[in-house]
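> after the sequence you'll find the predicted model.
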Amino acid sequence: MTTVAFLGLGIMGLPMATNLVSAGFDVVGHNRSKGKADALAERGGRAAGSVAEAVRDADVVVTMLPDSPDVEQVLAGTDGVFAHAGAGTLVIDASTIRPDVSRELAAAGAERGLRVLDAPVSGGEKGAVDGTLSIMVGGSPEDVEAARPVLDAVGKTVVHVGPAGSGQTVKAANQLIVAGTIELVAEAIVFLEAHGVDTDAAVRVLAGGLAGNAILERKAAGMLARDFTPGFRLALHHKDLGIATAAAREAGVVIPLGAAVSQLVAAMVARGDGGLDHSGLLALVEQLSGRA
């Protein structure tokens, strides 16, 4: 049985680790808050009290952490994965971090005989629970193939997109599209409501035409009900858009619409709404329209 160490058991990590247990992997989980590791143990996994304990006998290590500094600390810190994992261990970072950091970590891992992939995911909490995530993977073709059984257990669409850091670059593009689409759906809903249109009916017909998109399918009902229970928090999308805008600047690419939505998300976070689901952009559109 393949042993998988899973580090980071939050909104996304815990259901992903649970799906690995269901797929027959021996999963050892570690999280900064012990309760999450205990929750994994209740679902058939095992709880570890430290990174070292989790990765010591692991064949594969998966990390799902909030930001670049967290991943750097857990992987390359003095008591991190690189210091304790055995040579040949496959390290899959499913977090969303800066592409340059992913490239640096892949190189550092290779120096220690480890095979490091960046494999950020898209699909939100529901995708993590259902095992239907879209996974964009950066790294060598051989390592991607070796990781495929693990990735297939948590995702529905698993695509190798290039060398180290490429997965994070594609994820940045994903987050640009998602944020822009949420903003336009929010504007459309406020627009429709202002005209007294049956919004449920409007969403159904819009979803069936060229305007159809995953945000209308998955988020519109909650937006209409003003239910912004977080599946993916605005604070995290704010972080991701910072990655995208920085990477665009580095490449000399202009992203005017992306930059505008990034500022709207930043405004939500600045006023204390970072804990809302990213569909909470609707609340800002309402306020700017004088309809809050």
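Sure, I can see it. Note that this is a predicted model, so its numbers are computed, not measured.
> only C-alpha atoms for contact and neighbour calcs from this point on.
OK.
> tell me who's in contact with the residue lying closest to Ala173 once chain neighbours are set aside.
Distances taken as C-alpha to C-alpha, 6 or more residues apart in numbering place Ala244 nearest to Ala173, at 6.9 Å, with adjacent residues excluded. Listed by C-alpha atoms under 8 Å, 6 or more residues apart in numbering, the contact partners of Ala244 are 169, 172-173, 175-176.
> Ala244 is in what secondary structure piece?
Using DSSP states H and E, Ala244 sits within helix 234-251.
> next one: that helix to chain centre, how far?
13 Å (C-alpha atoms, centre = their mean, to the nearest Å).
> tell me which helix or strand comes right after it.
By DSSP H and E, the next helix or strand past helix 234-251 is helix 256-270.
> contact partners of the next helix or strand along the chain from that next one?
Note on helix 256-270: by DSSP H and E, the next helix or strand toward the C-terminus is helix 281-288. Helix 281-288 is contacted by residues 182-183, 186-187, 190, 223, 264-265, 268, 292 when judged by C-alpha under 8 Å, 6+ apart.
> please apply the same query to stretch 79-97.
51-52, 55-68, 71, 73-77, 109, 112-121, 143, 147, 168, 171, 240, 243.
> so which residue is dead centre in this structure?
The centre of the chain sits closest to Val121, judged by C-alpha atoms, centre = their mean, with a distance of 4.8 Å.
> tell me which element the closest residue to it other than its chain neighbours falls in.
If the residues on either side of it in the chain are set aside, Val121 comes closest to Ile135, at 4.6 Å by C-alpha to C-alpha, 6+ apart. Element membership for Ile135, per DSSP H and E: strand 133-138.
> so for the top strand by length along the chain, what gets flagged as buried?
The strand that spans the most residues within the chain, counting by DSSP state E, is strand 155-162. Residues 155, 158-162 are the ones in strand 155-162 that count as buried (16 or more other C-alpha atoms under 10 Å).
> likewise stretch 173-180?
So, applying 16+ other C-alpha under 10 Å, buried residues of stretch 173-180: 173-176, 178-180.
> ok, now stretch 101-121?
Quick answer for stretch 101-121 (16+ other C-alpha under 10 Å): 101-103, 105-109, 113-121.
> I'd like the buried residues of strand 155-162 laid out as CSV, including distance to Gly209.
Below are these laid out as CSV (distance: C-alpha to C-alpha, whole Å):
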residue, distance to Gly209
Gly155, 27
Val158, 27
Val159, 27
His160, 30
Val161, 29
Gly162, 33
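> mind checking how far the helix or strand that contains Leu105 is from the chain centre?
Secondary structure assignment for Leu105, by DSSP H and E: helix 99-111. Here helix 99-111 is found 19 Å from its chain centre; the criterion is C-alpha atoms, centre = their mean.
> next one for the comparison:
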Amino acid sequence: MSNIAVIGLGIMGLPMAINLVKAGHTVTGYNRSEDKINKLAAEGGRGAASIADAVKDADVVITMVPDSPDVEGVVSGPEGVFANARQGTLWIDASSIRPDVAKRLAGDARAAGLRPLDAPVSGGEQGAIDAVLSIMVGGEAEDFEAARPVLEAVGRTIVHVGPSGSGQTVKAANQLIVAVNIQALSEAVVFLEAYGVDTDAALKVLGGGLAGSKVLDQKGQKMLDRNFDPGFRLALHNKDLGIVTSAAREAGVVVPLGAAVAQLVSALVARGDGGLDHSGLFKLTNELSGKQ
């Protein structure tokens, strides 16, 4: 069992930290809002007053924060992870950030004596709660093997996909696929409702055929119920699609469907719906069809 520091106890970070406690690890959490630290403590974890305090005795440091600047903010500087973690500590960044930033920060981590892995996750809040996340990992193979027992406490599908930055590249592809699927499902539900079809029955039979997907399973009922409580916020998917479109441009490849959905997500965020679940794409699709 390991001493693990978890930096960022949000929608994903907190249930991941709790599952690490359940697996028998000693878990110290740091978060800017103290209520999340208290929730971890109630589950058997420990709280820290600072990042430096959280990581000083850790064998493994996991960061789970929203965006590239946030990761840089928690790892850099005199109070950050790199300056305060012990030599040889595994640093696992589970955030979803730009692949080029992940690669650069991995170099900085190695220079500080740490062993970096970029390990973004997919599966949403429920996947984090159930410890069944899909985890795509970039970094050195031996560091991946050393981190495997920790990753197995929070995920089910755990794959080493290449050198540093590769995990974030695969996560960007994941977010592209998910966004396009959510938009297609939104359009299908609007179409079905327009014809007065029994939508519960329709989604059941669609889910059993080639149109079936985890997106349909997890998001279809939310659309039917108009329940957009966040499991993964549109604001974060907007950030991820920005990563996708920028990286695609740099690689010289086209993502026409992804670019179109990125604009729809951006429109929702711009009008104030960024706090909704990404299944909230249905709202805009419905409105564009003149529905409420």
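The structure has been received and is ready for your questions. All figures in this text were calculated on a predicted structure; none of them were measured in a lab.
> where does the TM-score land?
The TM-score (TM-score structural alignment, normalised by the length of the first structure) is 0.99; 292 aligned residues with a C-alpha RMSD of 0.6 Å.
> average offset between the helix holding Leu105 of the first structure and the second structure?
Superposed on the second structure, helix 99-111 of the first structure shows a mean distance of 0.5 Å to its aligned residues (mean C-alpha distance after the TM-score superposition for the first structure).
> who's in contact with that helix?
Contacts of helix 99-111 of the first structure (C-alpha under 8 Å, 6+ apart): 68, 72, 75-76, 82, 115-118, 164-169, 247.
> toward the C-terminus, what is the element adjacent to it?
With DSSP H and E, the next secondary element past helix 99-111 of the first structure is strand 115-118.
> I'd like the next helix or strand past that following strand.
Sequence-wise, the next helix or strand downstream of strand 115-118 of the first structure (DSSP H and E) is strand 121-122.
> have a look at how far, on average, that following strand is from the second structure.
Looks like 0.1 Å for strand 121-122 of the first structure (mean C-alpha distance after the TM-score superposition for the first structure).
> packing partners of that strand?
strand 133-138, helix 166-194 (3 or more C-alpha pairs under 8 Å, 6 or more residues apart in numbering; DSSP states H and E).
> and the next helix or strand after the last one, what does it pack onto?
In other words, helix 166-194 of the first structure. For helix 166-194 of the first structure, the succeeding helix or strand toward the C-terminus, using DSSP H and E, is helix 199-207. When contacts are defined as 3+ C-alpha pairs under 8 Å, 6+ apart, helix 199-207 of the first structure sits against helix 166-194, helix 214-218, helix 220-224.
> compare the ones you listed and report which one is nearest to Phe232 of the first structure.
helix 166-194 (11.3 Å; C-alpha to C-alpha).
> ok, and for that closest one, which residues are buried?
166-176, 178-191.
> could you do stretch 227-243 of the second structure as well?
Buried residues in stretch 227-243 of the second structure (16+ other C-alpha under 10 Å): 228, 230-243.
> cool, and stretch 130-150 of the second structure?
Neighbour-count burial for stretch 130-150 of the second structure [16+ other C-alpha under 10 Å]: 131-139, 143-144, 147, 150.
> repeat for stretch 123-131 of the first structure
123-129, 131.
> do stretch 29-44 of the first structure as well
By neighbour count on 16+ other C-alpha under 10 Å, the buried set for stretch 29-44 of the first structure is 29-31, 36-41, 43-44.
> of all those, which two lie farthest apart?
Of all pairs in the buried residues of stretch 29-44 of the first structure, the most separated under C-alpha to C-alpha is Asn31 and Gly44 at 16.1 Å.
> looks like Pro163 of the first structure contacts Gly138 (just checking).
Yes - taking contacts as C-alpha atoms under 8 Å, Pro163 of the first structure lies within contact range of Gly138: 4.9 Å.
> would a markdown table of the helices and strands packed on strand 121-122 of the first structure with distance to Met16 of the first structure be doable?
A markdown table is the format used below for those (distance: least, C-alpha to C-alpha, whole Å):
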| stretch | distance to Met16 of the first structure |
| --- | --- |
| strand 133-138 | 9 |
| helix 166-194 | 18 |
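> select, out of these, the one closest to Ile11 of the first structure.
Going by C-alpha to C-alpha, the one of these nearest Ile11 of the first structure is strand 133-138, 13.5 Å.
> before we move on, back to that, okay, the residue nearest to the centre of the first structure and Gly35 of the first structure: tell me how far apart.
To Gly35 of the first structure, Val121 of the first structure is 24 Å away according to C-alpha to C-alpha, to the nearest Å.
> now do Asp118 of the first structure
27 Å.
> which residue is the nearest non-sequential neighbour of Glu183 of the first structure?
Leu281 (6.3 Å).
> so how far is Pro120 of the first structure from the one you found?
23 Å.
> ok, His237 of the first structure next?
In terms of C-alpha to C-alpha, His237 of the first structure sits 13 Å off from Pro120 of the first structure.
> where does Val27 of the second structure land in three-state SS?
On the three-state scheme (DSSP: H, G, I helix; E, B strand; the rest coil), Val27 of the second structure is labelled strand.
> I'd say it and Val21 touch.
Yes - using C-alpha under 8 Å, Val27 of the second structure is in contact with Val21, at 6.1 Å.
> just checking, Val21 of the second structure touches Ala41?
No - applying C-alpha under 8 Å, one finds Val21 of the second structure not in contact with Ala41, separated by 10.0 Å.
> what sits against Gln183 of the second structure?
261, 281-282, 285.
> neighbour count added to those residues, as JSON lines?
Below are the contacts of Gln183 of the second structure laid out as JSON lines (neighbours: other C-alpha atoms under 10 Å):
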{"residue": "Val261", "neighbour count": "21"}
{"residue": "Leu281", "neighbour count": "26"}
{"residue": "Phe282", "neighbour count": "26"}
{"residue": "Thr285", "neighbour count": "20"}
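> those residues: which two are farthest apart?
Val261 and Phe282 (11.7 Å).
> follow-up on the earlier one: overlap in contacts of Val21 and Ala41 of the second structure?
Joint contacts of Val21 of the second structure and Ala41 (C-alpha under 8 Å, 6+ apart) do not exist.
> Ala49 of the second structure: what secondary structure?
coil.
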